[in-house]
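Q: just coords:
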C-alpha cells in the first residue's frame, strides 16, 4: 500500500522550480523530507540560498499541489541548515538542466595551470603573477570546453553567463555551491 507521504513525494516531483522550470523541486533537491503527522503533512524545504526570491512561490506551489491532489492539509517548513548545495541536485536533474540549455554544476573541470605558475620579475622589478585559469565549463549544446565566462551572474544569482567559442552560443552555468 502506498503511504500518504509517498503519494506526496510523487506529487512534489511534478512541482516545477519557478526560476528553472525544467526541474522539479525534487530534482533540485530542495525538498528534504515529507512527514505525515496524521492530520497534517509537513514538507521540509531548504532554499537554494538564503534570500532566494522564489522561496515563497515554491512554498505556495508545493502546498497547492498537495491540496489539489487531496493530500492536505499541509504546511511547509524551511530548514536552512545544513545549507543547500548543488550536490543535492539529482543526476536526472543535471541531465534536465543540460537538455534545457544550462550547463549543470558537474560540467566544471579544473583548467591546467599556466606553465611556470608563480611570480617572475617584471618591469621595474615588480613581480608579474601568473595564476591558474578559471575552471572550464562544457557547453550544454555542443559539449565543447572551449568556453568563456561573460558574467559571474546570469538570470539568477545561482547561475553565471558563459559563451561557447566553438558553436558561438551563449548559455548559463548553474554554479557549484
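A: Now that the structure is in, tell me what you want to look at. Keep in mind it's a predicted model, so treat the numbers as computed, not measured.
Q: CA atoms for contacts and neighbours, from now on please.
A: Fine.
Q: What residues does the residue lying closest to residue 78 once chain neighbours are set aside make contact with?
A: Excluding the flanking residues, the one nearest residue 78 by Cα to Cα, 6 or more residues apart in numbering is residue 45, at 5.0 Å. Neighbouring residues of residue 45 by Cα atoms under 8 Å, 6 or more residues apart in numbering: 30, 31, 32, 33, 76, 77, 78, 79.
Q: so where does residue 94 fall, helix or strand?
A: helix 91-100 (DSSP states H and E).
Q: Quick check: buried residues in that helix?
A: The neighbour-count check on helix 91-100 (16 or more other Cα atoms under 10 Å) flags 93, 94, 95, 96, 97, 98, 100 as buried.
Q: and what of stretch 152-164?
A: 153, 154, 158, 159, 160, 161, 162, 163, 164.
Q: Out of the contacts of residue 45, the closest to residue 171 would be?
A: Checking the contacts of residue 45 against residue 171 with Cα to Cα, the nearest one is residue 30 at 23.6 Å.
Q: and that closest one, how many residues sit next to it?
A: The number of residues packed near residue 30 is 23, by other Cα atoms under 10 Å.
Q: same thing with residue 49?
A: 15.
Q: Roughly how far does the spatially closest residue to it that is not a sequence neighbour sit from residue 52?
A: Nearest residue to residue 49 in three dimensions, chain neighbours excluded: residue 84, at 6.9 Å (Cα to Cα, 6+ apart). Residue 84 is 12 Å from residue 52, where distance means Cα to Cα, to the nearest Å.
Q: of the two, who's got more company?
A: When residue 84 and residue 52 are compared for neighbours, residue 84 comes out ahead with 21 against 12, by other Cα under 10 Å.
Q: structure B:
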C-alpha cells in the first residue's frame, strides 16, 4: 500500500532544507524552491531553480532535499532543476532578507530586478546599506564575492567588509 504524502506536507519538508552556502536561509527563503508536486501514486517531484546557471550548490541542494524526504520516510522523490524562468533576487522572501541581513549579508533592494522582461521600470540602487551598522556609506570592492551570486563590499563608516546579493 502506498501512503500518499499531502502536498503541503511535502512542501514543508522541502522548504526546511537549508542553503548549503548560507545555512541561515532555507531554499524557500531564497526563492529557489519553485514547486512541489505529489502524484496519486505517492511520487514526489520537487522543482528548484538555481540562483544562476552553473551554480555549484545545486547538487548539494538536490542531495539535501532527497535526504530530508528520506528522513521523513519517503524515498520516491525526484528533484528537477529548471532554468526558466530565471531566478531573480525579487524571489527572496522577507524572512530570507531579514535572515541574510542578520547574518551579515546585505540583501538586494526588492524590485532591483524589475525590467527584466523589458516592460517594467528599471530600479536603480543608489546605496547598499551596511548590514552591520546600517550606514549607506559603502562601496563595492569586487564584483565577485564568496559566491558568484554575491559581490564584496566594504562600509566606509564601520570599515567592515560584507557580501551583497547581486540583483539578478
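A: Cool, got the structure. Being a predicted model, the structure only gives us computed values, none of them experimental.
Q: re the thing from before, going through the contacts of residue 45 of the first structure, which ones are buried?
A: 30, 31, 32, 76.
Q: From what I see, the first one and residue 85 are in contact.
A: Read that as residue 30 of the first structure. No: taking Cα atoms under 8 Å as the definition, residue 30 of the first structure is not a contact partner of residue 85, at 9.3 Å.
Q: Common neighbours of those two, please.
A: Joint contacts of residue 30 of the first structure and residue 85 (Cα under 8 Å, 6+ apart) are residue 48.
Q: hang on, residue 120 of the first structure is in a strand, isn't it?
A: Yes: per DSSP: H, G, I helix; E, B strand; the rest coil, residue 120 of the first structure lies within a strand segment.
Q: Map it onto the second structure.
A: Per TM-score structural alignment, there is no equivalent position to residue 120 of the first structure in the second structure.
Q: tally of neighbours for residue 120 of the first structure?
A: Residue 120 of the first structure has 12 nearby residues by other Cα under 10 Å.
Q: contacting residues around it?
A: Contacts of residue 120 of the first structure (Cα under 8 Å, 6+ apart): 127, 128, 129.
Q: Tell me where the first structure has strands.
A: For the first structure, the strands defined by DSSP state E occupy 31-36, 41-45, 74-78, 102-103, 108-109, 118-121, 127-130, 136-137, 147-151, 159-164, 170-174.
Q: Adding distance to residue 13 of the first structure, write those strands out as TSV.
A: What follows is the strands of the first structure, written out as TSV (distance: least, Cα to Cα, whole Å):
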stretch	distance to residue 13 of the first structure
strand 31-36	9
strand 41-45	13
strand 74-78	15
strand 102-103	20
strand 108-109	27
strand 118-121	49
strand 127-130	47
strand 136-137	28
strand 147-151	32
strand 159-164	22
strand 170-174	20
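Q: Quick one, which of those strands gets closest to residue 3 of the first structure.
A: Residue 3 of the first structure sits nearest to strand 31-36 of all the strands of the first structure, at 9.1 Å, using Cα to Cα.
Q: what angle separates the closest one from strand 74-78?
A: 140 degrees (axes from the mean of the first three to the mean of the last three Cα atoms, to 10 degrees).
Q: Strand 31-36 of the first structure vs the second structure, average distance?
A: When the second structure is superposed, strand 31-36 of the first structure averages 0.5 Å from its matched positions, counting by mean Cα distance after the TM-score superposition for the first structure.
Q: So what's the gap between that strand and the chain middle?
A: 20 Å (Cα atoms, centre = their mean, to the nearest Å).
Q: What lies in contact with that strand?
A: Residues contacting strand 31-36 of the first structure (Cα under 8 Å, 6+ apart): 4, 5, 8, 9, 25, 41, 42, 43, 44, 45, 46.
Q: out of these, which one sits closest to residue 58 of the first structure?
A: Nearest to residue 58 of the first structure among those, with distances taken as Cα to Cα, is residue 25, at 8.0 Å.
Q: Tell me the counterpart of that closest one in the second structure.
A: Under the alignment (TM-score structural alignment), residue 25 of the first structure pairs with residue 27 of the second structure.
Q: Test my guess that residue 94 of the first structure contacts residue 107.
A: No: if you go by Cα under 8 Å, residue 94 of the first structure and residue 107 don't touch, sitting 9.5 Å apart.
Q: show me what contacts the spatially most central residue of the second structure?
A: With distances taken as Cα atoms, centre = their mean, the residue of the second structure nearest its centroid is residue 30 (2.3 Å). By Cα under 8 Å, 6+ apart, the residues touching residue 30 of the second structure are 89, 91, 92, 93, 96.
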